[in-house]
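S.K.: Starting from these lines, generate the structure:
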Amino acid sequence: MDKSELKFSKEHEWVEVKTNKARVGITDHAQQALGDVVFVDLPAIGDKLESGKAFGVVESVKAVSDLYAPVSGTITAINEALLDSPEVLNQDAYGKGWIIEIDLTDPSELNDLMNEVAYKKFLLEE
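M.R.: Next comes the predicted model:
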């Protein structure tokens, strides 16, 4: 995946947008900070998300961390592979480690997210 096409949140989620759908995952930085992921609590298909609100949990050997919706919408798919193999988040955060797909309700919210260059700068300042 070309990360230059992604949008990033300050909570370390990434968004890949295709038309009015968005695929969401956690960044490589987030998975490294968490350490070995051992459990992922996923929402249900059809759940409505509000930008900035928690929608799930990632548990690692070091910590439990909430997942935050970078944009608002309705969940159309979840990555069920993570239920049996949560370590995929560590192995392929930007590919097979995607978490949910949503139909966007307000595409203008994407303007509030960072591009790759701004996200890297944000990480340096954090």
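S.K.: Only C-alpha atoms from now on, for both contacts and neighbour counts.
M.R.: OK.
S.K.: Give me the contacts around the helix ranked longest in the chain.
M.R.: Longest helix in the chain, counting residues (DSSP state H): helix 116-125. Identification of contacts with helix 116-125 by C-alpha atoms under 8 Å, 6 or more residues apart in numbering yields 3-10.
S.K.: mind checking how far Glu125 is from Glu11?
M.R.: Noted for Glu125: a distance of 14 Å to Glu11, by C-alpha to C-alpha, to the nearest Å.
S.K.: quick one, which of those two is more surrounded?
M.R.: Neighbour count, other C-alpha atoms under 10 Å: between Glu125 and Glu11, Glu11 has more, with 15 against 7.
S.K.: re earlier: would you mind putting the contacts of helix 116-125 into a markdown table with neighbour count alongside?
M.R.: Putting the contacts of helix 116-125 into a markdown table (neighbours: other C-alpha atoms under 10 Å) gives the following:
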| residue | neighbour count |
| --- | --- |
| Lys3 | 14 |
| Ser4 | 9 |
| Glu5 | 11 |
| Leu6 | 18 |
| Lys7 | 22 |
| Phe8 | 26 |
| Ser9 | 22 |
| Lys10 | 15 |
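S.K.: Following up with a second sequence; could you model it the same way so I can compare the two?
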Amino acid sequence: MSEIPGDLKFLKSHEWARIEDGGQITVGISEHAQSLLGDLVYVELPAVGDTVTVGAAAAVVESVKAASDVYSPVTGTVTAVNEALSDKPETINEDAYGEGWMFTVRIDDAEQLNELLSPDEYAALIEEESH
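M.R.: Sure thing, here's the model as predicted:
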């Protein structure tokens, strides 16, 4: 298993959230999630200006194995999407915590971040799931 960056928060459904300068939240799926999915062949992202809701499907990733919803870790307005994923969805496989980011959100309520898992809690969740 790869290193889990210490600056991220996680949903139990394997999405990550990174708090950026200015209060924006960058969202993606974890290294663990992309490894379970296998080679990604398609990504459907929300549109800039869309409202996303914590725990609700905001995007879709499709692999050679299956299609999976990507849930938003926070409620807010989408401010940017990673357009490069349209042409190269495998970027998520290659760099899930970096260039494979999916979208950014202007969060409505920063308190929601307290409900997310810390990197250590997420590592424990993955460990538990693998047994």
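S.K.: residue ranges of the strands in structure 2, please?
M.R.: 8-10, 15-19, 24-29, 40-44, 51-52, 57-63, 67-71, 76-81, 103-107 (DSSP state E).
S.K.: So which of those is nearest Pro89 of structure 2?
M.R.: strand 40-44 (5.7 Å; C-alpha to C-alpha).
S.K.: Using neighbour counts, pick out the buried residues of the closest one.
M.R.: 40-44 (16 or more other C-alpha atoms under 10 Å).
S.K.: same deal with stretch 63-82 of structure 2?
M.R.: Buried residues in stretch 63-82 of structure 2, counting neighbours by 16+ other C-alpha under 10 Å, are found at 63, 70-81.
S.K.: Same check on stretch 90-106 of structure 1?
M.R.: Across stretch 90-106 of structure 1, burial judged by 16+ other C-alpha under 10 Å covers 90, 93-94, 97-105.
S.K.: Which stretch of structure 2 is stretch 72-80 of structure 1 matched to in the alignment?
M.R.: The aligned range for stretch 72-80 of structure 1 in structure 2 is 75-83, by TM-score structural alignment.
S.K.: what residues does the matching stretch touch?
M.R.: Applying C-alpha under 8 Å, 6+ apart, the external contacts of stretch 75-83 of structure 2 come out as 45-54, 100-109, 112.
S.K.: could you redo the last one with a cut-off of 6 Å?
M.R.: 48-54, 102-108 (C-alpha atoms under 6 Å, 6 or more residues apart in numbering).
S.K.: Next: stretch 83-95 of structure 1.
M.R.: Outside stretch 83-95 of structure 1, the residues that reach it (C-alpha under 6 Å, 6+ apart) are 28, 31, 37-39, 97.
S.K.: so what's the residue positioned nearest the centre of structure 2 up against?
M.R.: Nearest to the geometric centre of structure 2 sits Gly28, at 2.3 Å (C-alpha atoms, centre = their mean). Contacts of Gly28 of structure 2 were listed using C-alpha under 6 Å, 6+ apart, and they are 15-16, 101-102.
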